[in-house]
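Participant: got a predicted model here, sequence first, then my questions.
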Amino acid sequence: MQTEVDDNNTAVPPTATTNTSATSTTEVQATAPGQLRVIKRNGTVVSYDDSKITVAITKAFLAVEGGTAAASSRIHETVEKLSQQVSATFKRRMPSGGTIHIEDIQDQVELALMRSGDHKVARDYVLYREERRQQREENTAAEPSKAHPTIKVSNPDGSQTPLDLGRMEIIVGEACAGLKDVDAQHIIDEALKNLYDGVPAKDVNTSLVITARTLVEKEPNYTFATSRLLLDNLRAEALPFLGIANSATQADMIALYPKALVSYIDKGIELELLAPNLRDYDLDKLGQALDASRDLQFNYLGLQTLYDRYFIHSNEVRIELPQIFFMRVAMGLAHREENREERAIEFYRLLSSFDYMSSTPTLFNAGTLRPQLSSCYLTTVPDDLHGIYGAIQDNAMLSKWAGGLGNDWTPVRALGAYIKGTNGKSQGVVPFLKVVNDTAVAVNQGGKRKGAVCAYLETWHMDIEEFVELRKNTGDDRRRTHDMNTANWVPDLFMKRVFDDGEWTLFSPNDVPDLHDLYGEAFEKAYTAYEARCKAGDFPLFKTVRAQELWRKMLGMLFETGHPWITFKDPCNIRSPQQHVGVVHSSNLCTEITLNTNKDEIAVCNLGSVNLAQHTEEGGLNLEKLEKTVKTAVRMLDNVIDINYYSVGQAEKSNMLHRPVGLGLMGFQDSLYKQHIAYGSEDAVTFADRSMEAISYFAIKSSSELAEERGSYTTFDGSLWSQGILPIDSVQKLIEERGGEAYIKVDQSQTMDWAGLRAQVQSKGMRNSNVMAIAPTATIANITGVAQSIEPTYQNLYVKSNLSGEFTVVNPHLVNDLKARGLWDNVMVNDLKYYEGSVQQIDRIPADLKAMYATAFEVEPRWIIDAASRRQKWIDQAQSLNLYIAGASGKKLDITYRMAWYSGLKTTYYLRALAATGTEKSTIDTNALNAVSSAAATPAPVEAAAGPAPVPQACSLDDPDCEACQ
C-alpha cells in the first residue's frame, strides 16, 4: 500500500480520492508573519503542518515494509529524522514564512527518501505519484464540456465557439478559493447578464472583472477575487506572445511559470527591451524559485496598477506576469553579485512577499537597457545664463528616465539686481521657473507618469514674495507655474523672528553670496551683519518686512494653492552626516531627501520602503523578521548605485562619492490597526518612535556590515558617522544650535544598544553616507495593498482616481471589526457612503471603533506632528509629511506649522485642508459611488481667526495620493 502527501498536506492512501474542490476558510492575506503555508492544486491555501509530513512518510514505509514489531522501531526513528529534514528545508529557505506548493513538499519527501538510502520506498513513492497524476488528468479529460446553449463567443480569427461555462466556473472558482464571504456563483450569474451572442472573447473576462469589482464596497474580499479574475486576462495576453500556452488557469502556472521566464528573457532581449546580461543567469534555477501562489496576494488596485504602468510591453501587449516582473527586477539588481542566482532569488522573495518594495523607477527600469533606478535628483542652479539653461536641460534628461527633481534656485539673482555683463537689470527667478514648469509638462517620464519638479527658494531671497504666488490662478499667467511644485527653504533665524515678532530683511543673493552656504549660528552672524550694512546704506537693493506678515503670506498661499511647502534649512544641515563636504540647499520633489548639492554635484537618492504591516503582529513588531528584511533591502539599494544609468555626469560623480540611499516605510496605519491602536493616541506616537528606532538601528547596522564587505563610501572620513555621531545623537546638536528649549522640544528616549552600534560604525565604517528617508510610496503602497507611507486613513470608503482608472477603496480592517460585532450590512455601506467614509456620525458604531477608525481629517494635527517628531530623531534624512487640517484657519495653520518647526522636523509636504467635497449619496443597489473631488469654492482669507474654510485639494497629480515620487 502506497501513500503521498495530498493537497491538504496530509497522507493519502492509494484507495482514497483527493478532494481538489474543497475550499479553505483561510485567506492568504490573513496568515501570520513567519508562518509557512501550503497551496493546494485548486489554489486554496492551508497552514503547513509538520505532523502530516510524518504521517505521510510513515504510511509510505508501512506500505513497503509492513507493520511488524521488528520494523516498527526502525521506521519510527527513520521517519522522525526524514520529517525533520523536509521541514527544515522549507524553514531554511523561507525563514520569514511563505507559501509552498503541495508538489514542492512531495518533491522534498521523495528526495529525502532517496538520500536516506530507502530506495525501494522512494521508488514506490515515485510510481504512486505518477499514477495519481495520470488519474487526475483522466478525471479532468472525462469531465463533460459545459457549453452555453445560446451565447457564442467571437474569437480573434473571426470564428465563433459556444461560451465555455465549464472554464468560466474553473476561473471564477479559483478566483474565489480561500476568500471568506465571496460567492463565485453570484459573479457568474451577474456576468452572464452582461454577455450576448457574438460577444468578443476578451469581453468575457472583462465582464467577470467588472461584475466582481462592483461588489467590493459590499465585501472587501471581492477585491482579491477581482484581481484573480484579472490575472486570467493577463495570462491570456502574455502566454501566447511568449509561445507558452493559449490559455491557462492559475493552477497551471505552477508548471508554466518556469517555462515562461525563459521565453520572456529571450523575447525581451530579442525586442531590445531587456538587458542581454539577463541571459547569463541560470534561468532554470530562477524559474523554479517563482512562486505562483504569490499572484494571489494582490488586490485589484495593485494588480491593475502593475498592468497599466509597470509591466513591460511590446506593441501594447504586456509580456510580463507578476512573478516574472518581480524576478526581472531582482535579476536587474543582482547581476553584479558573485552568487547572482542566490541573490536574485533572495531579492525576488523579498519583493514578491510584499515585505519590501523598491521605488517606482527601480521597478520600471531594472533589468532593461536603460536601468535608471534612482528616484530623486537634487540640483543647485548657478547664477549665469549658461548654467541656468544647463540645469533645465539636466531636468529634462533626468525626468525622461523617471527621476523626480528638486532644484535649488536661491543663487539666482533677484528681480532688479544689476547685471554687469549687459549693464542691465535682472528679471529675477520667476521667468525661468515658467520654463522649468513647461519642461516638466513636456518630458513626462517616458510616458509612464507625469514629469514632476519642485523649485526651492530661501526665505531671505528678494523674489520670495512673488515666488510664493507662483501657483495662484489669478494674475499674469506668464509669471505663474500651474504644474510644478514650489517650496520655501526656511532658516531658523526667520522662525525665531516670527516667534519674537521681529523684522526680516530680503536680499539679492549676488549681494550676499555667502548666505547660501551658511546655516545655524554662522548664518545668524552673517545675516545680522548684512542687515547692519543695509542700515548703513551699503546695499541699494534690499527690503525689510515684518516677519509675521511674510509668514502669514506664506501660510495664506499654502492654504489657497497648496504651495510653497514649508521646509527647514537648519535642521537639515545641522543634523546632516555629510556637513564636512558640503551644504544641503534644498530637498527633493517630495521633501524627504536632504543631500548636499553644488554646481559640480547633482545629488541622487535611491529609494525603497519596508512594508511595516508585514512585520507587525498583534503584540507589536517582529524584530527578527524586520532585521532580515532591512538587511536585504539595504543591499538592494546599495546595488542600485553601481548598476544605475546616469543621464547626467554630475549625478554619477555625486552618487559614487557618497553612495546615499533612502530606506523608508509604508503601511504604518495598517500596523496600528493590527495592534488595535488609534492613530490619534500616545500609543501610536510611541509605536512611531519604536518602529523607526528599529528600522534605523538595522539600517545603520546593515550599511556598516556592507562597508566591512565592500568598503566605506569615499567621503566617510570626517563625517558624523566617523565621529560616532548617529542620527539620534545629532538631535542634541540641533537643540544646542537653537539655544535650548525656547525654540525646540524633542523626545530623545531610546531602547536599543546604540553604544555598541556607534563602536561598530566607527570601526567598520559605513557603505552609504545616508541610509533613511520616508517617501510618499503612493503607487508602491497601492501595489502591496497597504496605506501609503506614514499617512492616516484618508477615508474608510471612497473611490480612488488615478492614471489607472477609478477603484473603490474600502477599509478591510473596519469591515472585519464591524463583522465581528454583527454590524456589517448594506445599511452600514450606505451610511459610510452618505458620511463620506467617516464613522463618527453613525450612531450604532461603538466609541472604541470610532476612535480607531478616525480618518485623516478627524485626527488632530498634533498627533501627526508628534509621531513625525519621534521618527525624525532616528532618520538621517527626512520624511514626506502631509498635514491634514479640518476647518482650516489662519490661527490653526500658524499653530500647526510653528509646532512642526518647534518639534525638530526637517520638512513638511502637502497641506491637505478639508475641501468642499461631495460623495454621491447613493444606495448600494445602484453600485454608484463617486470619487472624492474638489468643489469650486473661494477660499476664505487665511487671516481669519477661526472657522471652517473650504480649500481646494493640494495635489493635482492624484487625489488623495500624490504619485510623483513613488
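Facilitator: Received the coordinates, thanks. Numbers count the residues shown, from 1 in each chain.
Participant: could you use CA atoms for every contact and neighbour count after this?
Facilitator: Fine.
Participant: ok, now which ones touch L398?
Facilitator: The contact partners of L398, taken as C-alpha atoms under 8 Å, 6 or more residues apart in numbering, are Y377, G404, L405, S647, V648.
Participant: secondary structure element for it?
Facilitator: helix 385-400 (DSSP states H and E).
Participant: from the chain's centroid, how far away is that helix?
Facilitator: 28 Å (C-alpha atoms, centre = their mean, to the nearest Å).
Participant: one more to weigh against that first structure:
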Amino acid sequence: METTLDPGKTALNTTAPKQLRVIKRGGGVAAFDASKISVAMTKAFIAVEGDNAGTSSRVRDFVAEATAQIAEAFQRRMPDGGTLHIEDIQDQVELALMRAGEQKVARAYVLYREEHARARQASGGDIQKPHPTLNVTLADGSVRPLDLGRVETLVNDACAELDNVDAKKIVDDSLKNLYDGVSLDGVATALMMTARTLVEKEPNYTYVTARLLQDNLRREALSFLGIAEEATYQEMAEFYKPAFKAYIAKGIEFEQLDPQLAEFDLERLGDALDHGRDNQFTYLGLQTLYDRYFIHRDDVRYELPQVMFMRVAMGLALNEDDREARAIEFYELLSSFDYMASTPTLFNAGTVRSQLSSCYLTTVPDQLDGIYSAIRDNALLSKWAGGLGNDWTPVRALGSYIKGTNGKSQGVVPFLKVVNDTAVAVNQGGKRKGAVCAYLETWHLDIEEFIELRKNTGDDRRRTHDMNTANWVPDLFMKRVFDDQEWTLFSPSTCPDLHDLYGAAFEKRYAEYEAMTYTGQLTLYKRVKAKDLWRKMLSMLFETGHPWVTFKDPCNLRSPQQHAGVVHSSNLCTEITLNTSADEIAVCNLGSINLSQHVVDGVFDGDKLGKTVRTAVRMLDNVIDINYYAVPQARNSNFKHRPVGLGIMGFQDALYKQGIAYASDAAVSFADTSMELVSYHAIEASSDLAAERGQYQSYDGSLWSQGILPIDSIDKLKQERGADYIEVDTSTTRDWDRIRAKLASQGMRNSNVMAIAPTATISNICGVSQSIEPTYQNLFVKSNLSGEFTVVNAHMVNDLKARGLWDEVMINDLKYYDGSLQPIDRVPDDLKARYATAFEVEPKWLVDAASRRQKWIDQAQSLNLYIAGVSGKKLDVTYRMAWYRGLKTTYYLRALSASAVEKSTVDRGRLNAVGNGSAPTPEPSAAQPAASAAPTASAGTQEARGIDDFLTGKGGSGSRAPSAGEIDELGCEACQ
C-alpha cells in the first residue's frame, strides 16, 4: 500500500509486506497500515515539543524515514505475509526513537502506552487480571476484558493433583484461538477443545477437560438457580448445598420433581454432598450426563452432577423408614462409581414419572386384537424409556388357515414391519431411540424369512431395518446340528404346545408332531437339514448382525421360576430370562457393580464388594415398589415375582489393575471367582431382605424354595440335555451350604437377582470398560449421541511410560495400527498380551469366561463375540462352543474380515524406527484414531464371499455386519 505523508511533498513509498495483518488490542484483525505508525510518532513529538512539531520538516523527515524502516523490517521478517500484534509495532516505534537519540520523545511514548494500559485495566472493574487485548461478551450483551486471572485459576484447578499435564500450555494455546467479543461459553469451549486434543498424548487430559466442562455446568445451573453467576471448584464446597436446596424447590415448581423430595431433611442431605467427586469424571462421562441425563428447563441444565446422584438416591429411598440415612448410603454408592443404576433409573428416579425399569418382555398372542394390543404396549413402554423383547412364536406362520375368514395367514413378518416402525416413531421420551428385539423359535415355519429380516435386498415390505431380531433355539435343534439330522418346521397354529415345552418334554412332543407329518395328520410343515438352517442362521448373523443366537432350554431348565411359567424369550440385550404370558409382561430392573473400583492396590477386595452388593440389591428391590408401570400386566408381574438384575462392568479394567491378560487362564479364573462372590452376596442380600420385608409372592415352589441355587441347576440341564452335549466347570470356593440354610429359614425377596447387561452408557459415565467386554482398541475415537471422544487406554499408557516407551512414535504407531500393540516390535510380549484388543483375543476365551460366570447367574449375560479373520468354521465352532459350555444367550457378533486383519501384518515397523533402528519415516496421511475407519465385514466383498464354503451366500446380499466402530450406537443403551 502507498502512504503519502504530505500532499505537498514527494510521496514516501512504504509498501506493506504481502498479506501482513495486525491483531489489535481489542482482538480484532486489520490490514497493516504504515500511516498509523507515522501518526503515532508524530503525536509523540507534539507531546514533547508542542504543536509546531507537527509541521517541522525535521520531525516530518524523521518520521517518514523511521516509518519506512519499520515497515521494511517487518517485510524482511515475514516476506510471505503473516500476523503481528499491535504491541510488536509499538515496541519497534519505541526502539526507533531510542536509536535516534530522541529519549524525551521515547519516554513520552512509553508513558502514553502505560497510561492507556491502566485505563484499560480500570475498565475491568473487579477482574483479577484483565487481558490486555481481549474482551468477552456477557450474557446480558455487555462487554468487558477477559479475566485472564480467572482463566488461569480455572485451568490450574482442572490440572490439580494430575500428573503430566501442563496448565500453562492449555492457557497459552487457548488464548491463540480466542477473538475479541467472544462469549463466556466460547472461552470455556476453547479451553476444553485445547485440553481434549492432548488426550491421545496423556490420558489425564480427559479429566482436565471434564473439569473445564464443569465450569460451564456450574455457570449454567448456579445462575439459573440464583446462587451465583459462576463458581470455581473450591467455591463449590460452599455453593453445592444451597444449589441443591434451590434445585429441589425449582424442580417441584416446574412439576419435574416428585413433591415428596421436599419432605426430606435437605440440610442433612446437602451436608452429605461431596463436591470433590466431581473430579472423578472423564470428559466422555460428564458430557454424556450433560447431554442426556441432567434435568433441564427450556434447554437450561439446572442439575449438577452430585445433585443428580442425590436426586436418584432420594427417589430410591422414598419408602425407607430412615429415608435420609438410606439416601446418603445410596448416594455414596452412586457418586463413588462403586455401583451405577441403569439409565432409566438415572433418568427418572425422584421425578414425577418414575419409570425406573430397564427391560420389558412380552409374549404376543395369536389373535389380531392381541397382536395390536402388544404393539400398543410396546409404544407405551418405549415412551417411558424401556428396552423391549417380544416373543412372536405363538403367531401362526405364513400359509396357516384363518378360521374366521376362511383365508390364509401372511405370517409373522408383516406384523414385525409394524413393530419396527413403531419403535422408530415412539422413541424413549425424546431422549433415545426406541429399541425392540423380536424372538422366534427355530421350529417356526417362518424362521427362514425371519432370519433375513435385516437384509438390505428383497421386498422392503418384508424387511425391518431398525429393530433387532433373535433366534430362540431349542436344545433339540443343536443336537440335530451336531448329529447332522433333519429338522422340521411347524406352524404354532397346529403345534401350539411346543411354545410352552422345553427339555425332555419338548423333545418328546416334537418327535410326535414329526411323526404326524409322515402319517398325513399334519400337512403344514417343511423339512430341512438342520445343518443347512444352522449355516443360514450364522450366514445372516455374519452378513447383517442378526438374528442373535439364544438358547431356550438352559434359560428354562435353570430358571428359578419354572413352577410359575415359561421363559419365552430374552430381552433387548439378551441378559434377562423371565417368564411371560398373555397376563404377564416381565419387567427387570438393572444396575451394575463396577469391578474396577473393587480392585485396591492390585488386589480384589471381596469385603468391599460384599458391602456394595448388599446396598445395590436393596436399591434394586426399592425400584419395584416405586416404579411407574405404563401397562397393568407389567405391574402385576413385577409385584408377583420382584425380579432384579444385578450385573457387573469394568471387568477389563479390573484385569488391568491385577496385571492379568484377558486371554489367559487367570482371567477365566477371575471371571469365575468374582462372579461367585457377587452371586454369593446378592443371594444372601435378597434373602436378608425377605427376612425384613417378606418373600416374593410366587416363592413357594421355586428352585430357591427347594434349596436349589444357580450353581445347582446345572445338574438339571445336564440331565435333560444329556451329558454328551455339555461341559461346564462346577467348582466352588464359598460356603454355599450357609446360603442354602439361610434360604430355608428366610426365603428370597426376589425371584431373580443377577443379570449382566451391556452397560453401554453407564460405563461411560463411570469411565470404565463396558460390562464384561475386552478393550475395543487402545486408542480410538468413540462416537455416540454426545459427539466424538478420543479414548486412550490409560492403563496401557502408564505401563508403557514405566518402560520408557511412551512417545510420539508410539502414539503414531497406535494410530496406524488401529490401536493395536501387536505389530509394534519394541513393545515387550507381556504388554502385548495384557493389552490385546477385542479382535486379538480368541473367542474361546470370551466363551470360557462367560461359561464360568453363567454357572453363578440366575439369568443371563450380554455376551458380544469378537472374531477376527472370520470364517464359516470359526463361526460354527464358536457358537457350538457357546451352547456346549452351557451359555444361555449370546449378543452381537463382531466379525472382522481377513483383509482388515492383514493390515496389521503389512509393513511391520514402518513407524517403528526406534524399535528396528531404521531411519524414521513420515507418518502416513491415513494414520488416525481407528474408529473413524473401523473395519466392516461385508457379504458383498470378495473376502466375505470366500470366507468358507460354509457360508455360501450365493453371491452375497450386500448387507454388512455392524462394524466394531459402531459399538456405542447399539440398542443396548435402552437398558443401560
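Facilitator: Cool, the structure landed. In this text the structure is predicted, and so the values were computed from the model without any measurement.
Participant: overlay the chains and give the TM-score.
Facilitator: Overlay of the two chains. TM-score (TM-score structural alignment, normalised by the length of the first structure): 0.83; 825 aligned residues with a C-alpha RMSD of 2.1 Å.
Participant: still on that earlier bit, residue range for the helix holding L398 of the first structure in the second structure?
Facilitator: Counting by TM-score structural alignment, helix 385-400 of the first structure lines up with residues 368-383 of the second structure.
Participant: next: stretch 719-731 of the first structure.
Facilitator: With TM-score structural alignment as the criterion, stretch 719-731 of the first structure aligns to 702-714.
Participant: ends of the matching stretch, how far apart?
Facilitator: 15 Å (C-alpha to C-alpha, to the nearest Å).
Participant: once aligned to the first structure, how far is the helix ranked longest in the second structure on average?
Facilitator: As assigned by DSSP state H, the longest helix anywhere in the second structure is helix 665-693. Following superposition, helix 665-693 of the second structure is found to deviate from the first structure by 0.2 Å on average (mean C-alpha distance after the TM-score superposition for the first structure).
Participant: so that helix corresponds to what in the first structure?
Facilitator: Going by TM-score structural alignment, helix 665-693 of the second structure lines up with residues 682-710 of the first structure.
Participant: can you give me the buried ones in the matching stretch?
Facilitator: Neighbour-count burial for stretch 682-710 of the first structure flags 683-685, 687-708 (criterion: 16 or more other C-alpha atoms under 10 Å).
Participant: on that earlier part again, show me which positions of the match of helix 385-400 of the first structure end up buried.
Facilitator: I371, Y372, A374, I375, D377, N378, A379, L380, L381, S382, K383.
Participant: how far away is the third one from K433 of the second structure?
Facilitator: It refers to A374 of the second structure. 19 Å.
Participant: how about the fourth one?
Facilitator: Using C-alpha to C-alpha, one obtains 16 Å as the distance from I375 of the second structure to K433 of the second structure.
Participant: then the fifth one?
Facilitator: Between D377 of the second structure and K433 of the second structure the distance is 16 Å, computed by C-alpha to C-alpha.
Participant: and for stretch 89-96 of the second structure, what's in contact with it?
Facilitator: Taking C-alpha under 8 Å, 6+ apart as the rule, stretch 89-96 of the second structure contacts I37, M41, A66, I70, A106, Y109, V110.
Participant: tell me who's in contact with the residue mapped onto L225 of the second structure from the first structure.
Facilitator: Under the alignment (TM-score structural alignment), L225 of the second structure pairs with L242 in the first structure. Each residue near L242 of the first structure by C-alpha under 8 Å, 6+ apart is listed here: A260, S263, Y264, K267, I319.
Participant: need the counterpart of the first one in the second structure.
Facilitator: Read it as A260 of the first structure. With TM-score structural alignment as the criterion, A260 of the first structure pairs with A243.
Participant: tell me the SS of its match?
Facilitator: Per DSSP: H, G, I helix; E, B strand; the rest coil, the local secondary structure of A243 of the second structure is helix.
Participant: that one reaches E220, doesn't it?
Facilitator: No: if you go by C-alpha atoms under 8 Å, A243 of the second structure and E220 don't touch, sitting 11.7 Å apart.
Participant: these two: who's more crowded?
Facilitator: It is A243, of A243 of the second structure and E220, that has more neighbours when counted by other C-alpha atoms under 10 Å, with 26 against 20.
Participant: for the more buried one, give its distance to L213 of the second structure.
Facilitator: 18 Å.
Participant: and I46 of the second structure, by the same measure?
Facilitator: 51 Å.
Participant: who has more neighbours out of the two?
Facilitator: L213 (21 against 17).
Participant: please identify which helix or strand holds the equivalent of T288 of the second structure over in the first structure.
Facilitator: Under the alignment (TM-score structural alignment), T288 of the second structure pairs with T305 in the first structure. Using DSSP H and E, T305 of the first structure falls within helix 300-309.
Participant: average distance between that helix and the second structure?
Facilitator: Looks like 0.3 Å for helix 300-309 of the first structure (mean C-alpha distance after the TM-score superposition for the first structure).
Participant: which residues sit against that helix?
Facilitator: Under C-alpha under 8 Å, 6+ apart, the answer for helix 300-309 of the first structure is 213, 223-227, 230, 318, 448, 779, 782-785, 804, 807.
Participant: make it 6 Å
Facilitator: T223, T226, S227, N782, I783, S804 (C-alpha atoms under 6 Å, 6 or more residues apart in numbering).
Participant: from V93 of the second structure, how far off is the residue nearest the centre of the second structure?
Facilitator: Centroid-nearest residue in the second structure, with C-alpha atoms, centre = their mean: T761, separated by 3.7 Å. Counting by C-alpha to C-alpha, the gap between T761 of the second structure and V93 of the second structure amounts to 59 Å.
Participant: what of Q306 of the second structure?
Facilitator: For Q306 of the second structure, the distance to V93 of the second structure - C-alpha to C-alpha - is 55 Å.
Participant: ok, H482 of the first structure - contacts?
Facilitator: R471.
Participant: quick one: map R478 of the first structure onto the second structure.
Facilitator: That one, R478 of the first structure, aligns with R461 by TM-score structural alignment.
Participant: would you map the strands across the stretch 851-966 of the first structure?
Facilitator: Taking DSSP state E, counting those that start in this stretch as the criterion, the stretch 851-966 of the first structure contains strands spanning 883-885, 911-913.
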